[in-house]
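# coords please:
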Amino acid sequence: MRLTCPLCGERDLREFTYRGAALARPEGEAWGDDWHDYIHLRDNPAGESREYWAHSTGCAAVLLVTRDTRTHEVLGSALAKGGGA
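Okay, the predicted model is just below:
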């Protein structure tokens, strides 16, 4: 699989580190069911997924990558706002 870093161009997957699924973070800091779900529960969808990847052996940028989990086809990538997971 190859990922396109917006700063460095297309690169081999081995230059990147998976940082996790791009999930919406719950509001507030009080512990509740929403935080429990966010930390402990994960869907494993077949199909389009949004994930954070770090260009760890390159420019160190954190990317938001959209890909198909069935085929590993990369549908897009962009710099992540806020640094990712």
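
# contacts, neighbours, all on C-alpha from now
Noted.

# can you pull out the helices in this protein?
33-40 (DSSP state H).

# which residue of it lies farthest from its centroid?
residue 30 (25.2 Å; Cα atoms, centre = their mean).

# who's in contact with that one?
Neighbour list for residue 30: empty [criterion: Cα atoms under 8 Å, 6 or more residues apart in numbering].

# same question, the one 4 residues further on
Counting by Cα under 8 Å, 6+ apart, residue 34 touches residue 26.

# sequence B follows; please return its structure for comparison with A:
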Amino acid sequence: MIIEHPLLGPRDASEFTYLGDAKLIDRPDWQSETAAQDFYEYGYLRDNPTGWHQELWFHEAGDRSWLVVTRNTVTHEIKSVELARNVARKRGRST
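Alright, predicted model coming up:
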């Protein structure tokens, strides 16, 4: 599988480590009244979707950047690749 890195161009997937659901960018508020339950769900509950899914990938054998890859889990087709910091900014999170 080839991942089109936004800064470095096409890279083989073997350069990357898959880190899970991109929802991990949205860390719960530790001061919330429901923080314990929120962090339990954040840490332990994961969707296992079929079809299009946003995933976190780490460019371990390259520039060590974090990417959000929108990939079809059935066909492995990649729709988009963005720097995770840009996705976090769009979602209103600091990096």
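
# give me the TM-score for this pair.
Overlay of the two chains. TM-score (TM-score structural alignment, normalised by the length of the first structure): 0.86; 82 aligned residues with a Cα RMSD of 1.4 Å.

# what number of residues lie near the residue opposite residue 68 of the second structure in the first structure once aligned?
Matched to the first structure by TM-score structural alignment, residue 68 of the second structure sits across from residue 64. Close neighbours of residue 64 of the first structure, defined as other Cα atoms under 10 Å, add up to 24.

# residue 64 of the first structure and residue 52 of the first structure, how far apart?
Here the distance between residue 64 of the first structure and residue 52 of the first structure works out to 5 Å (Cα to Cα, to the nearest Å).

# ok, now residue 35 of the first structure?
From residue 35 of the first structure across to residue 52 of the first structure, the span is 19 Å (Cα to Cα).

# between these two, which one's more packed in?
residue 52 (23 against 16).

# count the neighbours of residue 41 of the first structure for me.
Residue 41 of the first structure has 9 nearby residues by other Cα under 10 Å.

# identify the residue of the second structure aligned to it.
Under the pairing rule here (TM-score structural alignment), the equivalent of residue 41 of the first structure within the second structure is residue 45.

# next one: residue 3 of the first structure
Residue 3 of the first structure maps onto residue 3 in the second structure, by TM-score structural alignment.
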